[in-house]
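[1] Predicted model and sequence below, questions to follow.
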Amino acid sequence: MTTGEGPQRADGWAAAVRQRLGLGRLLPLGGPADGAWIAERAAVAVLRGAVAEQEQEQGVVLGRLRIAVAAPDQAPEPEVEPPPSALPPGPLRIEADVSALSGRPLPVAADALRSALFTAAGDWLGLVVAEVDVRVTELLDAPPGRTPPSPAEARGARATEDAGRAAAGVLGVVALTRALGHPVHTGPGRVRVELATDPAHRALDVARAVRGAVTAALEGHPSVAVLVTAVVERDRVTGLD
């Protein structure tokens, strides 16, 4: 039986799946016309790696890192149908909590980390960031100990249809993924492709190329959306054997 609550129930189920799998929010890459999103988990992993040098130089440890739309009520509507419960394609706000070594000039450390996050978000991923808020939440008496982060991993899926094969052949695509189910979701006049990108290529540029390749490969040139669920090296993809 179908009820008026159907879409809301479906969106709630999708959000619960994302939470269970640890993907976090689905953040917009680029602007309203780009039709691309990235899992918050993937974006945060890239940003943490990008600021590691600044952490060492400034004597700080990056703690909680949160990314959200800066002004949700003012965000434009996407021109491509988004994944369920994805955030709208408005400028983003990054909030970072840090622990800092006492005796260091805190404004200098915060500014350095803020600049590194801002640059990495745009140059490494393609996130449109309006502001970065760095808050010192703890002072440390001794230099912080550091544990190297575990390399990111992704569970891959083989391409079995035209859309998947077209996406998998784009430079910068490491593998199709299936964090939310099948790597290619289709509907009337639309397609959504889920994939992992290589860290050597900006995620937004890869997503744009995938949209072009999939659109050209399919009859009727459907609307194409791309969801980046991981940014990983090729040898960190499992499940393809």
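    The structure has been received and is ready for your questions.
[2] hey, let's count contacts and neighbours off CA atoms from now on
    OK.
[3] for this structure, which strand is longest?
    strand 129-140 (DSSP state E).
[4] Give me the buried positions along that one.
    129, 132-136 (16 or more other Cα atoms under 10 Å).
[5] got it, and stretch 153-166?
    Buried-residue list, stretch 153-166, by 16+ other Cα under 10 Å: 153-159, 163-166.
[6] so how far is it off the chain centroid?
    18 Å (Cα atoms, centre = their mean, to the nearest Å).
[7] how long is that stretch end to end?
    Taking Cα to Cα, to the nearest Å, the first and last residues of stretch 153-166 lie 23 Å apart.
[8] now stretch 117-125
    Stretch 117-125: ends 11 Å apart by Cα to Cα.
[9] in it, what's buried?
    117-122, 124-125.
[10] try stretch 69-89
    Neighbour-count burial for stretch 69-89 [16+ other Cα under 10 Å]: 69-70, 75, 78, 80-83, 85-89.
[11] From the chain's centroid, how far away is it?
    For stretch 69-89 - counting by Cα atoms, centre = their mean - the centre lies 14 Å from the chain centre.
[12] Not counting its own residues, what contacts that stretch?
    11-12, 14-15, 25-37, 68, 90-93, 130-131, 190, 192, 223-225, 227 (Cα atoms under 8 Å, 6 or more residues apart in numbering).
[13] Make a ChimeraX selection of whichever of those residues turn out to be buried.
    Typed into ChimeraX, the line below selects the buried ones among those, using 16+ other Cα under 10 Å:
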select :14,15,25,26,27,28,29,30,31,32,34,35,36,37,68,90,91,92,93,190,192,223,224,225,227
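[14] among the contacts of stretch 69-89, which are in helices?
    When DSSP state H defines the helices, the subset of the contacts of stretch 69-89 inside them is 11-12, 14-15.
[15] Can you add distance to residue 142 and give the buried residues of strand 129-140 back as JSON lines?
    Formatted as JSON lines, these follow (distance: Cα to Cα, whole Å):
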{"residue": "129", "distance to residue 142": "33"}
{"residue": "132", "distance to residue 142": "27"}
{"residue": "133", "distance to residue 142": "25"}
{"residue": "134", "distance to residue 142": "21"}
{"residue": "135", "distance to residue 142": "19"}
{"residue": "136", "distance to residue 142": "16"}
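[16] out of those, who's nearest residue 173?
    Residue 173 has its nearest neighbour among the buried residues of strand 129-140 in residue 129, at 23.8 Å by Cα to Cα.
[17] got another, please set it beside the one above:
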Amino acid sequence: MTTARAPQRVDGWTAAVRQRLGLGRLLPLGEPANGVWIAETAAAAVLRGATNRPGTVLGKLRIGPTEEAVEAAVAGARSVSRDPAEPVSPPAPPNALPPVPLRIEAEFSTTPDRPLPDAAAALRTALLAAATARLGLEVAEVDLVVTALLEDGTPDQVTAADTAPAARVAEPEGAVATAAAGVPGVVSLTRVLGGPVHTAPDHVRVEMATAGDHRALDVARSVRTAVAAAMADPLPVSVLVTDVVEPGSGS
């Protein structure tokens, strides 16, 4: 039966789907045992901000597994053996990439007043530094493609990326959520894949936004520690960073 509330339900469902798709890939942060992932859109925004410099305009940017990582994952899926002494990592969020080395692919334009190899090297260095120091991404490769030379007078700015709808902020409810929200560097808990705290029989997952002046991996590790201490029955804890909020952004 159709009711007056049906369009509202459809709109809400559509917004939720767009949010989930808008996250891009869910990228692993750090070692497998960390149990931490970050949305590709959040990571890409940080990388773009770090490369905003005169003479360079960054275009398309994607972050994903290296070809070697994909091949290794396929080979590993065919093997059923596992070292019993190897620690079991917390379960990944739905459709997240496994903890593998990553590859940054980006297009950029630059001014002709410097050699292209020098411009590419400077951009590569900035991307790697931001990925490590600001986020904690394990980046093994950076593939850059020059798409154009900028003319004199072209504004020196990074092109705007396709952005996902703002993640819905969630108020902390319960001991686990309150412990996570109280960790320095946590801007807010969010709810994109579901509730801010997802509890399953074998793990707990926390979803959040971190502050841009804190390293995302370090904040997530602290959240895992705080959540583990707040649980009555200890379970493996994983964390998903859906957004990185820069100081003064008003978010």
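    All right, it came through fine. All figures in this text were calculated on a predicted structure; none of them were measured in a lab.
[18] Give me the TM-score for this pair.
    TM-score for the superposed chains, counting by TM-score structural alignment, normalised by the length of the first structure: 0.83, backed by 220 aligned residues with a Cα RMSD of 2.6 Å.
[19] Stretch 171-190 of the second structure maps to which residues in the first structure?
    Mapped onto the first structure using TM-score structural alignment, stretch 171-190 of the second structure spans residues 158-177.
[20] what's the offset of the matching stretch from the middle of its chain?
    18 Å.
[21] Do me a favour and get the end-to-end distance for that stretch?
    8 Å.
[22] Pull the residues that contact that stretch.
    With Cα under 8 Å, 6+ apart as the criterion, stretch 158-177 of the first structure contacts 154-157, 183-184, 193-198, 200-201, 206, 209-211, 213-214, 217-218, 229, 232-234, 237, 240.
[23] Among those residues, the buried ones, what's the ChimeraX command?
    Of the contacts of stretch 158-177 of the first structure, the buried ones go into a single ChimeraX selection, burial set by 16+ other Cα under 10 Å:
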select :154,155,156,157,183,184,193,194,195,196,197,198,201,206,209,210,211,213,214,217,229,232,233,234,237
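[24] From the contacts of stretch 158-177 of the first structure, which land in strands?
    154-157, 184, 193-197, 229, 237.
[25] okay, these in CSV with distance to residue 58 of the first structure next?
    Shown next, in CSV, are these (distance: Cα to Cα, whole Å):
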residue, distance to residue 58 of the first structure
154, 32
155, 35
156, 37
157, 41
184, 44
193, 40
194, 37
195, 35
196, 32
197, 30
229, 31
237, 33
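[26] Name the nearest of the buried residues of stretch 153-166 of the first structure relative to residue 179 of the first structure.
    Closest approach between those and residue 179 of the first structure, by Cα to Cα: residue 155, at 7.5 Å.
[27] For residue 176 of the first structure, see how far away the nearest residue to the closest one once chain neighbours are set aside is.
    If the residues on either side of it in the chain are set aside, residue 155 of the first structure comes closest to residue 238, at 4.8 Å by Cα to Cα, 6 or more residues apart in numbering. Remark: distance between residue 238 of the first structure and residue 176 of the first structure (Cα to Cα) = 11 Å.
[28] More neighbours: these two, which one.
    Neighbours per residue (other Cα atoms under 10 Å) separate residue 238 of the first structure from residue 176, with residue 176 holding more: 29 against 14.
[29] before we move on, which element is the more buried one in?
    strand 173-177 (DSSP states H and E).
[30] mind checking what residue 130 of the first structure lines up with in the second structure?
    So residue 130 of the first structure corresponds to residue 140, using TM-score structural alignment.
[31] Could you do residue 81 of the first structure as well?
    Looks like residue 81 of the first structure aligns to residue 91 there (TM-score structural alignment).
[32] Would you double-check that its match falls in a helix?
    No: going by DSSP: H, G, I helix; E, B strand; the rest coil, the assignment for residue 91 of the second structure is coil, not a helix.
[33] and the gap between it and residue 205 of the second structure?
    Relative to residue 205 of the second structure, and taking Cα to Cα, residue 91 of the second structure is found at 9 Å.
[34] Quickly list what's touching both of these two.
    residue 238.
[35] re earlier: strands - which of the contacts of stretch 69-89 of the first structure land there?
    Applying DSSP E to the contacts of stretch 69-89 of the first structure, the entries found in strands are 26-29, 36-37, 68, 92-93, 130-131, 190, 192, 223-225, 227.
[36] how many other residues sit next to residue 152 of the first structure?
    15.
[37] Identify the residues contacting it.
    45, 230-233, 236 are the contacts of residue 152 of the first structure under Cα under 8 Å, 6+ apart.
[38] with the residues you listed in mind, which one is nearest to residue 145 of the first structure?
    residue 45 (19.0 Å).
[39] hang on, the closest one in a strand?
    No: read with three-state DSSP, residue 45 of the first structure is helix and lies in no strand.
[40] follow-up on the earlier one: between the strand holding residue 176 of the first structure and strand 190-197, how big is the angle?
    Put simply, strand 173-177 of the first structure runs at 120 degrees to strand 190-197, going by axes from the mean of the first three to the mean of the last three Cα atoms, to 10 degrees.
[41] in the superposition, what's the average offset of strand 173-177 of the first structure relative to the second structure?
    Once fitted to the second structure, strand 173-177 of the first structure is off its aligned match by 0.5 Å on average (mean Cα distance after the TM-score superposition for the first structure).
[42] Could you tell me the angle between that strand and strand 223-231?
    Going by the same axes, to 10 degrees, strand 173-177 of the first structure makes 100 degrees with strand 223-231.
[43] residue boundaries of the helices in the stretch 51-200 of the second structure?
    Counting by DSSP state H, counting those that start in this stretch, one finds helices in the stretch 51-200 of the second structure at the ranges 67-77, 116-130, 174-181.
[44] so which of the ones you listed comes closest to residue 49 of the second structure?
    Per Cα to Cα, nearest to residue 49 of the second structure of these: helix 116-130, 9.1 Å.
[45] Buried residues, that closest one. List them.
    119-120, 123-124, 126-130.
[46] tell me the contacts of the residue positioned nearest the centre of the first structure?
    In the first structure, the residue lying closest to the centroid (Cα atoms, centre = their mean) is residue 38, at 2.8 Å. The contact partners of residue 38 of the first structure, taken as Cα under 8 Å, 6+ apart, are 26-29, 227-230.
[47] again, 10 Å this time
    23-29, 86, 125-127, 194-196, 203-204, 207, 226-231 (Cα atoms under 10 Å, 6 or more residues apart in numbering).
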